[in-house]
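In: Sequence plus predicted model, see below.
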Amino acid sequence: MTKKQVKSKRLIAAKNLKRGLIGLFAILAIIFIINSPILKIGYVKVTGNSYLPREDVLQIARITEPINIFSVQTDVIQNYLQNDLRIDTAKVWRDFPNCLNIEIVERLPLAVMNCSYGYVDLDKNSVIIDTYKDPKKIQKPVIVGTSLDDVYTGDKVENEVVNKVLSYLGYLKPEVLQQIIQINIADANTIEAYTLKGTKIILGNIEDPEDLANKTNEFFYDVKTTTIPVEYIDFSYARPVLKIKQ
């Protein structure tokens, strides 16, 4: 091998080393920039949640603030959210330079039932979407007169009476649903609902949930316009029977 060839090989090796060092420094610089505190997301904006607290949404998304805007995988976070039964749909996107947006549509519960280990939330399809032990978390009417054993999140409650009650509750106006605190189904032919003010609503066997809900909505509208205290109203008759408190 001639001196010229040796010199040429050394030059090539030096160039390759230089390129390698430049590439290494570039990679290190990118890693430094990605992990720089400057790129920490200042705020995670959560919208669409009325039932789930913001903290619960972040927990479902597996987010701990602050997080790095370049390390966020929006599709992964979106999958975490959509795999939770309490969430119907989710959308996640970045707003540069320092905000992550989470928009969800909740699968709202309609009622609560007792179970062997606490309480379960049921959606309109009789699916258990949440379980908990703290009664302070109860936000919907509690169905009493029966209880559930060995049930888990995602299970469907196969009970005809419960299904009727949930259908009825689903037709109520939101402001009316908020006034119902308990529904007793101990007697399937004389189902009773109770309001925040202690009024009893006798629903009968709920043959027509939609019609019964419409009557209930009308009743609450009428009650708003009067100061007369109502002890109970009975919808099990063709013409509702109303009793005034003495």
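Out: All right, it came through fine. Numbering: from 1, shown residues only.
In: From here on, just use CA atoms for contacts and neighbour counts.
Out: Fine.
In: Do a quick rundown of the helices in the chain.
Out: With DSSP state H as the criterion, the chain has helices at 3-34, 54-60, 74-82, 160-171, 174-177, 209-224.
In: can you tell which of these is closest to residue 200?
Out: helix 209-224 (11.5 Å; CA to CA).
In: So which residues make contact with that closest one?
Out: 164-165, 167-169, 171-173, 176, 203, 206, 235 (CA atoms under 8 Å, 6 or more residues apart in numbering).
In: how distant is it from the center of its chain?
Out: On the basis of CA atoms, centre = their mean, to the nearest Å, helix 209-224 sits 27 Å off its chain's mean C-alpha point.
In: And for stretch 24-37?
Out: 38 Å.
In: re the thing from before, by neighbours, which of the contacts of helix 209-224 wins?
Out: residue 203 (27 neighbours; other CA atoms under 10 Å).
In: What residues does the residue nearest the centre of the chain make contact with?
Out: Centroid-nearest residue in the chain, with CA atoms, centre = their mean: residue 86, separated by 3.5 Å. Counting by CA under 8 Å, 6+ apart, residue 86 touches 106-108, 129-130.
In: Check these and tell me the two furthest apart.
Out: 106 and 130 (12.2 Å).
In: Surely residue 177 touches residue 168?
Out: No. At 10.1 Å, residue 177 does not count as touching residue 168 under the criterion of CA atoms under 8 Å.
In: From the contacts of helix 209-224, pick the one nearest residue 98.
Out: residue 173 (39.4 Å).
In: now that closest one: how far from residue 216?
Out: Distance, residue 173 to residue 216, using CA to CA, to the nearest Å: 9 Å.
In: likewise residue 171?
Out: On the measure of CA to CA, residue 171 and residue 216 end up 10 Å apart.
In: Quick check: closest non-adjacent residue to residue 121.
Out: Spatial nearest neighbour of residue 121, excluding adjacent residues (CA to CA, 6 or more residues apart in numbering): residue 112 at 4.7 Å.
In: Could you count how many residues lie near that neighbour?
Out: For residue 112, using other CA under 10 Å, the count is 24.
In: do the same with residue 217
Out: By other CA under 10 Å, neighbour count at residue 217 equals 19.
In: How about residue 180?
Out: 23.
In: Spit out the contact partners of the residue lying closest to it once chain neighbours are set aside.
Out: Nearest non-adjacent residue to residue 180, counting by CA to CA, 6+ apart: residue 195, 4.5 Å away. By CA under 8 Å, 6+ apart, the contact list for residue 195 reads 179-182, 201.
In: Please apply the same query to residue 170.
Out: Residue 170 sits in contact with 110, 124, where contact means CA under 8 Å, 6+ apart.
In: check contacts around residue 131.
Out: Contacts of residue 131 by CA under 8 Å, 6+ apart are 118-121, 152-153.
In: ok, now residue 77?
Out: 61-62, 92.
In: rerun that using 7 Å as the cut-off
Out: For residue 77, the contact set (CA atoms under 7 Å, 6 or more residues apart in numbering) comprises residue 61.
In: and here's the other structure:
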Amino acid sequence: MAKKTKQSYGNYIIDNKEEILKRKKKIIKLKKTMLLLVVMISILITLALTLPTFNLSEILVSGLVNLSEDGVKTTTKLQKGTNIFKIKTKKIEKELEKNPYILEATIIRKYPNKLSIAINERKIAFYTEISGGFYVIDDKGVVLEKKESIEGIEALRIEGIDETCLKIGEQIKNIDEDKIKAICNIHKFIKENSLFEKYNIIKLEVNDFVDLKLYVNNLHMKLGTVDKVNSKVARGFSIIESGTLGEMKGYVDVSFEGNPVIYKEK
């Protein structure tokens, strides 16, 4: 049986000799092509890592609002003349994102010798004055820094948050997510409707989250709890914009459904 199998195999070789030779030639050709590709890739990598053409000559930074270009460049620790292929962009992005102001940093190589750094900054929305300084907070409730001055910053003043709740780089502590969201929604409504420009919006009082108060001009809105705070703020400003209150001192209570209560101080 074994003898017959060997003979059959021999006959197959004889009958298909040309086809087998073609196959072998293809395999040899493929191996040579693969070897050539490996050599070419190796040469290209070597050239890319050694040619001065690919040495960093310029760093482009975009998206800055509060941060300085020099500050961003200093954080990257990048030096001109460094080969751009040797730069670990992901590592630098993570280093940049340690800055509380930076929500996201994206680095792109601009061949042959430039780097583009796109910064997505957090947006300042609030500030609170504590211990002789000003904590600035973004529109998601993240504490960005403590400053000596807030000159030139358009933000809503909040009162009633203890300093122990404020840690730079982190969201306001000891306040649940719904309450933070409510504060942020109030600022968003004011910002999107350009109300900072129309009115003297003094502060948002959050001493008691059962009774939020927004101080505008000479009066304040009693907003009550965080439930449906968007519609409450909208109702409050609608009453103010109607012009019927003038320079009235007192409050508008929109903390409940139904007709609001308007109280005028005597």
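Out: Done, it's in. In this text the structure is predicted, and so the values were computed from the model without any measurement.
In: TM-score, when you put one on top of the other?
Out: Once superposed, chain against chain, the TM-score is 0.60 (TM-score structural alignment, normalised by the length of the first structure); 207 aligned residues with a CA RMSD of 4.3 Å.
In: one step back: any idea which of the contacts of residue 86 of the first structure is closest to residue 242 of the first structure?
Out: Using CA to CA, the shortest approach to residue 242 of the first structure within those belongs to residue 108, at 31.9 Å.
In: show me where the stretch 101-250 of the second structure has strands.
Out: 102-110, 114-121, 124-130, 133-138, 143-147, 156-159, 201-205, 212-216, 219-224, 250-253 (DSSP state E, counting those that start in this stretch).
In: can you list contacts of the last one?
Out: Okay, so that is strand 250-253 of the second structure. Against strand 250-253 of the second structure from outside (CA under 7 Å, 6+ apart): 219-223, 236, 260-265.
In: and it, how far out from the chain's middle?
Out: 37 Å.
In: for the fifth one, same thing?
Out: The gap between the average C-alpha position of strand 143-147 of the second structure and the chain average comes to 17 Å, counting by CA atoms, centre = their mean.
In: Just tell me the aligned range of it in the first structure.
Out: Using TM-score structural alignment, the residues of the first structure aligned to strand 143-147 of the second structure are 128-132.
In: Show me which parts of that stretch are buried, residue by residue.
Out: 128-131 (16 or more other CA atoms under 10 Å).
In: average gap between it and the second structure?
Out: Taken over the aligned residues, the distance from stretch 128-132 of the first structure to the second structure averages 2.4 Å (mean CA distance after the TM-score superposition for the first structure).
In: Can you add distance to residue 20 of the second structure and give the contacts of strand 250-253 of the second structure back as JSON lines?
Out: Converted to JSON lines, the contacts of strand 250-253 of the second structure look like this (distance: CA to CA, whole Å):
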{"residue": "219", "distance to residue 20 of the second structure": "96"}
{"residue": "220", "distance to residue 20 of the second structure": "93"}
{"residue": "221", "distance to residue 20 of the second structure": "91"}
{"residue": "222", "distance to residue 20 of the second structure": "91"}
{"residue": "223", "distance to residue 20 of the second structure": "87"}
{"residue": "236", "distance to residue 20 of the second structure": "88"}
{"residue": "260", "distance to residue 20 of the second structure": "94"}
{"residue": "261", "distance to residue 20 of the second structure": "97"}
{"residue": "262", "distance to residue 20 of the second structure": "98"}
{"residue": "263", "distance to residue 20 of the second structure": "101"}
{"residue": "264", "distance to residue 20 of the second structure": "103"}
{"residue": "265", "distance to residue 20 of the second structure": "104"}
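In: ok, so of the residues you listed, who is nearest residue 21 of the second structure?
Out: residue 223 (88.3 Å).
In: What residues in the second structure pair up with stretch 3-12 of the first structure?
Out: Against the second structure, stretch 3-12 of the first structure falls on no residues (TM-score structural alignment).
In: what number of residues lie near residue 199 of the first structure?
Out: Residue 199 of the first structure - counted by other CA under 10 Å - has 18 other residues nearby.
In: I'd assumed residue 114 was in contact with residue 56 of the second structure.
Out: Yes. Between residue 56 of the second structure and residue 114 there is a contact under CA atoms under 7 Å: 5.6 Å.
In: and residue 221 of the first structure, how many neighbours does it have?
Out: Residue 221 of the first structure, neighbours per other CA under 10 Å, totals 12.
In: Then residue 224 of the first structure?
Out: 9.
In: Ok, residue 173 of the second structure next?
Out: 18.
In: Just give me the match in the first structure for it.
Out: The alignment partner of residue 173 of the second structure in the first structure, by TM-score structural alignment, is residue 157.
In: residues in contact with the closest residue to that match other than its chain neighbours?
Out: Excluding the flanking residues, the one nearest residue 157 of the first structure by CA to CA, 6+ apart is residue 126, at 5.4 Å. Shown in contact with residue 126 of the first structure (CA under 7 Å, 6+ apart): 156-157, 163.
In: Roughly how far does residue 126 of the first structure sit from residue 108 of the first structure?
Out: 12 Å.
In: Same check on residue 41 of the first structure?
Out: For residue 41 of the first structure, the distance to residue 108 of the first structure - CA to CA - is 30 Å.
In: Over to residue 230 of the first structure?
Out: 30 Å.
In: returning to what we had before: which of the contacts of strand 250-253 of the second structure sits closest to residue 82 of the second structure?
Out: Set against residue 82 of the second structure, the nearest of those by CA to CA is residue 223 (57.2 Å).
In: Burial check on that closest one, number of neighbours?
Out: 26.
In: Quickly find the element holding residue 23 of the second structure.
Out: Applying DSSP states H and E as the criterion places residue 23 of the second structure in helix 17-50.
In: burial of the aligned partner of residue 107 of the first structure in the second structure, as a residue count?
Out: Superposed on the second structure with TM-score structural alignment, residue 107 of the first structure falls opposite residue 122. The tally of other residues near residue 122 of the second structure (other CA under 10 Å) stands at 19.
In: Is residue 122 of the second structure in contact with residue 102, as I believe?
Out: Yes. With contact defined as CA under 7 Å, residue 122 of the second structure and residue 102 form a contacting pair (6.0 Å).
In: Compare the helices of the first structure and report which one is nearest to residue 46 of the first structure.
Out: Judging the helices of the first structure by CA to CA, what sits closest to residue 46 of the first structure is helix 54-60, at 6.6 Å.
In: So which of residue 56 and residue 114 of the second structure has more stuff around it?
Out: residue 56 (23 against 18).
In: Great, nothing more from me.
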